[in-house]
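Participant: predicted structure and sequence below. I'll ask about it afterward.
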Amino acid sequence: MTNRSTSSQKDGRDAANGHTFSQNGTHPDSSGKLQDEDDRKVGLGKKVTLLRGISIIIGTIIGAGIFISPKGILKNTGSVGMSLVVWIACGVLSLFGALSYAELGTCIKKSGGHYTYIMEAFGPRMAFIRLWVDLIAIRPAGMAVISLAFGQYILEPLFMPCGIPPVAVKLATALGITSVIYLNSMSVTWTARIQIVLTLSKLLAIAIIIVPGLYQLFKGETQNFENAFDLDKMQLSDMPLAFYSGMYAYAGWFYLNFVTEEIDNPERTVPLAICISMAIVTSCYVLTNVAYYTVMSAEELLASDAVAVTFAEKMMGNFSLAVPVFVALSCYGSMNGCLLALSRMFYVASREGQLPEVLSMIHIRRHTPLPAVLILYPMTMLQLFVGDIYSLLNFMSFLRWLFIGVVVLGLLYLRYTKPDLPRPFKVPIVIPGIFCLTCFFMVFLSLYSDPVNTGIGFAISLTGIPAYYIFIYFNNRPKWLQKALDSFNRTLQILLEVVPAEH
């Protein structure tokens, strides 16, 4: 997969930039003014502040689920009270995972998230398997699913009460994906700013649900909370599935670690952003469910296909037309945050020599990792129009928790193998221990409850082993092939106007 160019990086930069330099180390910018050479350094700057970090975490965790179908937990707990307990417990467990990643993010100051930490702890082969599965299946399918939710809900107000033609949904989805790719290609700063706006919009939508719901509660509408802990319908065998649904709803707390190198003062920002974000998300999830239960009984909630819409129809009348728009904006925020983070993983993997060199290059004017952003575009569109997305997600759902468990296990392993590694933020060992056991328990649950899909997903991941040896380990290519790859790499570099990052 690697095809390292033999030409000088400096010559490549000068040629791609097309600039001439004066004798005192300055050069003319686009307006003709002279700039210091340091000011024009091509690379990813420290543009992720605390507020932007919080918006990345909250914006990727809160997608469409809390608005559409928060019934997986209720279905498997059998009571209102136990469902709220599980929401809180999943928030605490997710915080444990996020704190473990905060330690990793402050002692390993590289972008790339899961990939980088597995590389540091267990070496390149295990890291490549994770990268391979992400690249060929998980990330394109995941992006396509959240984008389809965006396409569905952005068109809902236009077609209500009629159904939306599937072709229209896919076209709206394709436009949504294209706009997110364009935004991330043009400017890191504007991507981060828009992420803040989208995060605020989804928090506003949640507030529109919470405030009327709590008002009803304070008025004495508590009939749906009577016998809240009626355990007659609860079966212990279903509780793990309830936790599985809850942990899935909180997934996304790890995305800030994908952009570590772009975080301003990561030793302070990473732990603070994670703690603030998890407190906000957990509070929002629990209070939103409380609000739902003040208006709907458990039976009504289980029967609803879109809980937030049902809630709005009961409480707000015609204002319920605005709910699909808020859901669409929420999905768009998840798309934007995911792409911002995932492009950095491909960027770092290229820098480590496990993907083509062009993916670790930066646009000469925009200072965005343009090739790494674009790599997901064709695969996501392919999944959208011809792939069986939901089957892929079923195959891969257990792999998410397997590899997150491996990452946190790596934290424990690094504590043993590299005790002198500087750790500005260090969590008590019981926190990663509990979270690691939780992850592996959910993997075991997948094997027990759905052995066929889990087995297929495991088989797909094992294809990463021969791929590693073919593309990475045995890298003695014929000269004609290497020459063709170098030529292709240079052509892409010129077409995309990208150069290697200056450090």
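Facilitator: Happy to help now that I have it.
Participant: going forward, measure contacts and count neighbours with C-alpha atoms only.
Facilitator: Noted.
Participant: roughly how far apart are the residue most central in space within the chain and residue 117?
Facilitator: Within the chain, one residue has its C-alpha closest to the average C-alpha position: by CA atoms, centre = their mean, that is residue 338, at 3.8 Å. When distance is defined by CA to CA, to the nearest Å, residue 338 is 18 Å away from residue 117.
Participant: spatially nearest residue to the residue nearest to the centre of the chain, not counting backbone neighbours?
Facilitator: Leaving aside its sequence neighbours, residue 338 sits nearest to residue 60 (CA to CA, 6 or more residues apart in numbering; 6.4 Å).
Participant: does that neighbour really touch residue 329, like I thought?
Facilitator: No - between residue 60 and residue 329 there is no contact under CA atoms under 8 Å: 11.8 Å.
Participant: so for those two, which sits in the more crowded spot?
Facilitator: Shown here are residue 60 and residue 329; by other CA atoms under 10 Å, residue 60 has more neighbours (28 against 23).
Participant: confirm that one sits in a strand?
Facilitator: No - counting by DSSP: H, G, I helix; E, B strand; the rest coil, one finds residue 60 to be helix, located in no strand.
Participant: dump the residue contacts of it.
Facilitator: 252, 253, 255, 333, 334, 335, 337, 338 (CA atoms under 8 Å, 6 or more residues apart in numbering).
Participant: now do the SS call for residue 35.
Facilitator: Going by three-state DSSP, the secondary structure assigned to residue 35 is strand.
Participant: correct me, but it touches residue 41?
Facilitator: No - using CA under 8 Å as the test, residue 35 is too far from residue 41 to be in contact (10.7 Å).
Participant: what about versus this one:
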Amino acid sequence: MSQEQSSFKPTLGLFDGTMIVAGSMIGSGIFIVSADITRNTGSAGWLIVVWLLTGFMTLTAALSYGELSGMFPKAGGQYVYLKEAYNPLMAFLYGWSFFAVIQTATIAAVGVAFSKFLAYMVPELGNEYLLFNVAGLNIYSGQLVAIAIVILLTYINSRGVKEGKFIQTVFTSAKLLALFGLIVFGFVLVKESFWAENWETGFTARTLTQGADGGFIPGAWEGIAGAALLGAIASSMVGSIFSSDAWNNVTFIAGEMKNPKRNIGLSLFLGTLIVTVIYVCANLMYLNALPLNELALPQDDRVAVAAANRIFPSFGTILIAVLIMVSTFGCNNGLILAGARVYYTMAKDGLFFRKVGTLNQHSVPQFALWIQCLVASAWCLSGKYGQLLDMISFVVVLFYILTIIGIFILRKKRPDADRPYKAFGYPFLPLLYILMGSAFCLLLIIYKPQFTWPGLIIVLLGVPLYYIAISSNKKAAREQ
């Protein structure tokens, strides 16, 4: 008979935390989204600026979260920070959005990306191989592969945090080394360099022509058109922010970190710094290996495949397919491991199914893992995760802004609280992130409203759910 445990076991060190940050961030985005960024901005300079802006925002946010992680070294991370700075309703709205879409749809998207690149070697396992139709819903073999990966990783993580840690370390180390190698080879082995040609575009924003040659023409970015450039940058950053997201996952597992007051803040900084450097270098490599038109318009937006085929003409496609499979497998392991800890903490607060707030004999929230698996699998079958992720970039950044504002609130509410680590550059860097994040959200509201209101609707659906949960708790208390 299995025996439930009452608390998490601290078994993860600084290296493990850094691997969770880096591994959760690097999925499939860096191999794909640069094509859309190039189409939106049309120049080498602005492509790199978009990635630098995203990297700066991510690093600034991570350094700011260090203070909160030191103050509240508990499982649940950002959910706990929002509860302490604001109120339980604000925390629930984040936790609900996290469960409904943010984490589960990301797990689905990363799983389907795995199957998409597996299809390079086994076409019958891809996302275009129709198996059958159920009640008007087409089921593709790639969706079932994605679900199988999610179930496998959920099972492994239900066996204990050490098993999940091993997979995270192996797969994250492998993809970091492989990405580093690809960047180096992209400069050393490529037969024809397009570096000088691409950098002739400088920082002159351009629009993609609709002509037969698919080339670029200079855009007129004065007056009203100047605002259009800001809209193009905000639209571009939807992809780069998604590619750089999930860095905060390590905060959710604070209960399993050794010396969490020190190690969470450090792992946030080290992990985001490593990934930011690799992302910028990868895009510099793309600019060396590919002409700008090909960077903007590769088949199915697979920029890394196009670059690899110029570096390794005979086996570039297979090489990138294997790299992305390794990358997405490790990424999903980190997402699955960390996400369940948020629902566990919500259940402990009486705001989720009671069973979710229990640990199994391996000291992990098994029921939380499997309910997360169920929702992620449903998103895999729906095929709607891509649109959802576009729609929630706005919400994700909005919650980051609110959490960082929470630092200012807590400095005023609890001036004497223990702060083993203080936000770097306070108040200027946190304030700068708030301004940059607000500008990003505002530009999306103006230029891409379809990316904003669906996410807000999902968040607001949590309001009645919160009061239903509160009412249910009061009723249960009266009956006891």
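Facilitator: Here it is on my side, so go on. Quick caveat: nothing in here was measured; it's all calculated off a predicted structure.
Participant: need the contact list for the aligned partner of the residue nearest to the centre of structure 1 in structure 2.
Facilitator: Correspondence of residue 338 of structure 1 to structure 2, assessed by TM-score structural alignment: residue 335. Listed by CA under 8 Å, 6+ apart, the contact set of residue 335 of structure 2 reads 24, 103, 107, 246, 249.
Participant: widest-spaced pair of these?
Facilitator: 107 and 249 (12.7 Å; CA to CA).
Participant: give me the more crowded residue out of the two.
Facilitator: residue 107 (32 against 28).
Participant: quick one: the counterpart of the more buried one in structure 1 from residue 352 of structure 1, how far?
Facilitator: In structure 1, the residue paired with residue 107 of structure 2 is residue 143, using TM-score structural alignment. Distance from residue 143 of structure 1 to residue 352 of structure 1, counting by CA to CA: 25 Å.
Participant: what's the answer for residue 16 of structure 1, then?
Facilitator: In terms of CA to CA, residue 16 of structure 1 sits 23 Å off from residue 352 of structure 1.
Participant: so residue 138 of structure 2, which of the three states?
Facilitator: Look at residue 138 of structure 2: counting by three-state DSSP, its state is strand.
Participant: count the neighbours of it for me.
Facilitator: 15.
Participant: pull the contacting residues for it.
Facilitator: Residue 138 of structure 2 makes contacts with 130, 131, 132, as judged by CA under 8 Å, 6+ apart.
Participant: among these, which one has the most neighbours?
Facilitator: residue 130 (15 neighbours).
Participant: residue contacts, the residue lying closest to it once chain neighbours are set aside?
Facilitator: Spatial nearest neighbour of residue 130 of structure 2, excluding adjacent residues (CA to CA, 6+ apart): residue 140 at 4.4 Å. Applying CA under 8 Å, 6+ apart to residue 140 of structure 2 gives the contacts 126, 127, 128, 129, 130, 131, 132.
Participant: and which of the residues you listed is nearest residue 232 of structure 2?
Facilitator: Nearest to residue 232 of structure 2 among the contacts of residue 140 of structure 2, with distances taken as CA to CA, is residue 127, at 30.0 Å.
Participant: how about the nearest residue to that closest one, chain neighbours excluded?
Facilitator: residue 142 (4.2 Å).
Participant: which residue in structure 1 lines up with that neighbour?
Facilitator: The alignment partner of residue 142 of structure 2 in structure 1, by TM-score structural alignment, is residue 169.
Participant: how many neighbours does that match have?
Facilitator: Neighbours of residue 169 of structure 1 (other CA under 10 Å): 21.
Participant: still on that earlier bit, which one (most neighbours) among the contacts of residue 60 of structure 1?
Facilitator: So for those (other CA under 10 Å), the most neighbours sit at residue 333, 32 neighbours.
Participant: pretty sure that residue is touching residue 61, no?
Facilitator: No - using CA under 8 Å as the test, residue 333 of structure 1 is too far from residue 61 to be in contact (9.6 Å).
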